[in-house]
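**Q** need a structure here:
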Amino acid sequence: MTTAATRPGDRRVSPVFVGILAVAAVTGWATWTGFAAKPGLAVFLFVTAAWIVSLCLHEYAHARTALHGGDISIGAKGYLTLNPLKYTHALLSIVLPVLFVIAGGIGLPGGAVFIERGRIRGRWRHSLISAAGPLTNVAFALVCAAPFWLGAAGSVPRDFRYALAFLVLLQVSAAILNFLPVPGLDGYGVIEPWLPYGIKRQLETFAQFGMLLVFALLWVPSVNAAFFDLVYDVLRALGVSDGASDCGYWLYRFWSEAPAYCAVSP
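**A** Sure, this is the predicted structure:
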């Protein structure tokens, strides 16, 4: 019923998203086949394009769940088109997350779509809308890690295997960060409907600073080490070795010199 309230054009996939998906497909093929003269550049383009695709799917999941939860304004805002330029702010949702990937190999959560919460009825629906985004990152991580947890990684070309391992790291780190119960992040959005009204009012003022606080803490060596220990524990549970994800990061940073062990398939 809520889907019917949207116009056909509101649900038409954006050419911008199709173009990004095409870049991911072409550069992924070039990485798999070794066709690219500079494999590092192909990996950079493949991982960046795939990461943007995952950001779009993350935001789309929020929007689609909100639509079925009762917010019929979602369609008119362009959130169902998967156009990355429609999600909140291009700088906060797309540019900054990509820059954090380049700078530190961290999956930065993007800004959430604007949802008219007054249209949503029921606490469970509010929680599900917030959880839908990071759950998409979890699903994306499982798909990318499939060759590893299925025991088929050995049949995947080395560079493509490294690229997939790095993509899994990004998705896992993004999911963990998103699920933190910090105001301004999706994890807080999951529990917020269940909190007493007084506590919610007190925490509202911190929502705009929540993400900044988390990333400030990640600069603390002990916190950073604990965070990446958790990320690598999850990767190992998925069959992705530390070496594969690390080599994927160095291959992605094609302008840097990779460690010698990355030239040998683990």
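**Q** From now on I want contacts and neighbour counts done on CA atoms only, so please keep to that.
**A** Noted.
**Q** Show me the longest helix that occurs in this structure.
**A** Criterion DSSP state H: the longest helix present in the chain is helix 39-69.
**Q** Check which element follows that one along the chain.
**A** helix 90 (DSSP states H and E).
**Q** Show me what the longest helix of the chain is packed up against.
**A** Helix 39-69 is packed against helix 15-33, helix 96-104, helix 123-144, helix 158-178, helix 242-252, with contacts defined by 3 or more C-alpha pairs under 8 Å, 6 or more residues apart in numbering; DSSP states H and E.
**Q** Now render these as CSV, adding mean neighbour count and distance to A4.
**A** Shown next, in CSV, are those (neighbours: other C-alpha atoms under 10 Å; distance: least, C-alpha to C-alpha, whole Å):
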stretch, mean neighbour count, distance to A4
helix 15-33, 18, 23
helix 96-104, 16, 33
helix 123-144, 20, 19
helix 158-178, 26, 31
helix 242-252, 23, 43
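**Q** for comparison, sequence B:
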Amino acid sequence: MSTTTHRHDERRISPVFLAILAVMAVTGWAVWTDFAALPGLAVFLFVTAAWIVSLCLHEYAHARTALHSGDITIGARGYLTLNPLAYTHAVLSIILPVLFVILGGIGLPGGAVFVDRGRVHGRWKHSLISVAGPLANVLFAVVCTAPFWLDALDGVPTAFQYALAFLAFLQVTAALLNLLPVPGLDGYGVIEPWLSYGVKRQVEPYAPYGFFVVIALLFVPAVNGAFFDVIDGLMRALGVPELSRACGSEMFRFWQGSAPQICGVG
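**A** Take a look at the predicted model:
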């Protein structure tokens, strides 16, 4: 097999990702056309599939940036195929974030892909690799909220507006959480190359626990309130009404049966 063919195989989009993308497209059409017998179920499937797609794009952004920064081995690990099953920490990258969306309605950052940092030279390149993932979430949020801040909602079905609003909320929470300068998160990865060797050595033992510390802190009422105040401010800046996001969350949890009463949808 030639080198060119091998590299093409490393970058071929995974059938797994394409299947998830197809679910997102079909269920998005069902929400738009009100085709589904249970609109809430359609919203649930659409948002969940779109959320997994965004997680794949998050990890792909890390991997693609690492490739162009010098880690030519990144493709051999399957990261350039957008296959969620290829990630080093599939549980942290996909399963746990999806469970938190279903149970808690919050977008959690996933686990990072493995990058051979020894092949990457230059502090700016290391920082760029780390920030690439959250920037993918930011871009996804901008796309989801475009109808709102462009005032282009005419003709967009109400249920689809709600689904987009809730999906954007997940992207904003994931981006903000991931950009926190906490060991183990991408925000720390951005500043780590600029820290002294001594500081990095002191912080290194705590890196595996940073993610879980952040989750624990979100259960503290004062921290939780301050965090979601920031999120609400960002959502307003993107033109998304709080009611739209709340109704999207209610429709997503269709098993609770509260969306029709609150949001006027069937």
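**Q** what's the mean distance for the longest helix of the first structure versus the second structure?
**A** Helix 39-69 of the first structure, aligned to the second structure and superposed, deviates on average by 0.3 Å (mean C-alpha distance after the TM-score superposition for the first structure).
**Q** give the contact list for the closest residue in space to V190 of the first structure that isn't next to it in sequence.
**A** Nearest in space to V190 of the first structure, with sequence neighbours left out and distances taken as C-alpha to C-alpha, 6 or more residues apart in numbering, is S127 at 4.1 Å. Listed by C-alpha atoms under 8 Å, 6 or more residues apart in numbering, the contact set of S127 of the first structure reads G189, V190, I191, E192, P193.
**Q** contacting residues for the fourth one?
**A** Going back to what we said before, that points to E192 of the first structure. S127, K200.
**Q** one more time with 7 Å, if that's ok
**A** K200 (C-alpha atoms under 7 Å, 6 or more residues apart in numbering).
**Q** any idea how far it lies from L251 of the first structure?
**A** 40 Å (C-alpha to C-alpha, to the nearest Å).
**Q** since we're on the residue lying closest to F179 of the first structure once chain neighbours are set aside, how many residues are nearby?
**A** Take F179 of the first structure and drop its neighbours on the chain: the residue closest to it by C-alpha to C-alpha, 6+ apart is G187, 3.8 Å away. The criterion is other C-alpha atoms under 10 Å. On that basis, G187 of the first structure has 21 neighbouring residues.
**Q** what's the counterpart of G187 of the first structure in the second structure?
**A** Here G187 of the first structure is matched to G187 in the second structure, going by TM-score structural alignment.
**Q** Which of the helices or strands spans that match?
**A** Residue-wise, G187 of the second structure maps onto helix 186-191 under DSSP H and E.
**Q** buried sites along that helix?
**A** Across helix 186-191 of the second structure, burial judged by 16 or more other C-alpha atoms under 10 Å covers D186, G187, Y188, G189, V190, I191.
**Q** May I ask you to confirm that V231 of the first structure is in contact with A175?
**A** No: the pair V231 of the first structure / A175 is not scored as a contact, 9.8 Å apart, by C-alpha atoms under 7 Å.
**Q** quick revisit: contact partners for the match of G187 of the first structure?
**A** So G187 of the second structure contacts N178, L179, L180, P181 (C-alpha under 7 Å, 6+ apart).
**Q** My guess is the second one contacts D186. True?
**A** Pointing back at L179 of the second structure there. Yes: counting by C-alpha under 7 Å, D186 is a contact partner of L179 of the second structure at 5.7 Å.
**Q** count of neighbours near I74 of the second structure?
**A** By other C-alpha under 10 Å, 22 other residues sit near I74 of the second structure.
**Q** which residues touch it?
**A** Contact analysis of I74 of the second structure by C-alpha under 7 Å, 6+ apart lists A63, L67, V115.
**Q** out of everything not next to it in sequence, what's closest to the second one?
**A** It refers to L67 of the second structure. Closest to L67 of the second structure by C-alpha to C-alpha, 6+ apart is I74, at 6.2 Å.
**Q** if I look at the one you found, how far off is L164 of the second structure?
**A** I74 of the second structure is 33 Å from L164 of the second structure, by C-alpha to C-alpha.
**Q** Repeat that for T5 of the second structure.
**A** Relative to L164 of the second structure, and taking C-alpha to C-alpha, T5 of the second structure is found at 39 Å.
**Q** Over to A226 of the second structure?
**A** 24 Å.
**Q** Also P84 of the second structure?
**A** As for P84 of the second structure, its distance to L164 of the second structure is 23 Å (criterion: C-alpha to C-alpha).
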